[in-house]
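Asks: pasting the structure only:
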C-alpha cells in the first residue's frame, strides 16, 4: 500500500533537508577558507602514520628470521 504524505509532512522534511544542506554549505565554506591549514594538518597526520608504521614494522619484524618475515 502506498503512503500519501501530507503537505505538512513534505514541508517538514524539506525544512530539515534545507537546514542540513545549509550546514554542509557552511562547513564547506570554512574548509575552503582554511584549505592551506587543512592541507598542512593532513600532511602531518600522514607523515606521522608512516612513521608509526615504520616503527612498528622495525620493532616487530627485524627480530624475526627472514623466512617467517615474508610469510606474514
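Replies: Looks like it came in fine. This is a predicted model, so every value here is computed, not measured.
Asks: rest of the way, CA atoms for contacts and neighbours
Replies: Will do.
Asks: How far away from the center of its chain is stretch 49-67?
Replies: Centroid displacement of stretch 49-67 relative to its chain, using C-alpha atoms, centre = their mean, to the nearest Å, is 26 Å.
Asks: now stretch 44-56
Replies: 17 Å.
Asks: in the helix or strand where residue 53 lies, what counts as buried?
Replies: Element membership of residue 53, judged by DSSP states H and E, is helix 35-61. The neighbour-count check on helix 35-61 (16 or more other C-alpha atoms under 10 Å) flags nothing as buried.
Asks: Tell me how far residue 18 lies from residue 26.
Replies: 12 Å (C-alpha to C-alpha, to the nearest Å).
Asks: do residue 9 as well
Replies: When residue 9 is compared with residue 26 (using C-alpha to C-alpha), they lie 26 Å apart.
Asks: Next up, a structure to set beside the first:
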C-alpha cells in the first residue's frame, strides 16, 4: 500500500516549511491591509492592457483601411 505523508512527516522532511508559511502569512496580511489600493492598481492595469490590445488589433488585423471600406 502507498505511504501517506502526514503533516508530522512533512515537517521532518522540510525544516524550512514553517519559515515559508510565516513569510506567506505576513505577505497575505500586507495584501489584505492594502486591498483597496491593490484593487485599483489591478483595474488600472487591466484597462491599460485592454487599450493596448485594442490599439494593436486596430493597427494590424484590419485588412482594408477604414476610409475606403465601403466606397465603390
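Replies: Yep, that arrived. Since the structure is predicted, the reported quantities are computational estimates derived from the model, not experimental observations.
Asks: returning to what we had before: so how far does the helix holding residue 53 of the first structure sit from its counterpart in the second structure?
Replies: Superposed on the second structure, helix 35-61 of the first structure shows a mean distance of 0.4 Å to its aligned residues (mean C-alpha distance after the TM-score superposition for the first structure).
Asks: in the second structure, what residues pair with that helix?
Replies: Helix 35-61 of the first structure corresponds to residues 35-61 in the second structure, going by TM-score structural alignment.
Asks: for the matching stretch, the distance to its chain's centre please.
Replies: Chain-centre distance of stretch 35-61 of the second structure: 13 Å, with C-alpha atoms, centre = their mean.
Asks: ok, now stretch 30-50 of the first structure?
Replies: Relative to its chain's centre, stretch 30-50 of the first structure lies at 12 Å (C-alpha atoms, centre = their mean).
Asks: okay, now residue 7 of the second structure: neighbour count?
Replies: Residue 7 of the second structure: 9 surrounding residues under other C-alpha atoms under 10 Å.
Asks: What residue in the first structure is paired with it?
Replies: Match for residue 7 of the second structure (TM-score structural alignment): no aligned residue.
Asks: most centrally placed residue in the second structure?
Replies: residue 42 (8.9 Å; C-alpha atoms, centre = their mean).
Asks: Which of the helices or strands spans residue 32 of the second structure?
Replies: Residue 32 of the second structure belongs to helix 17-33 when assigned by DSSP H and E.
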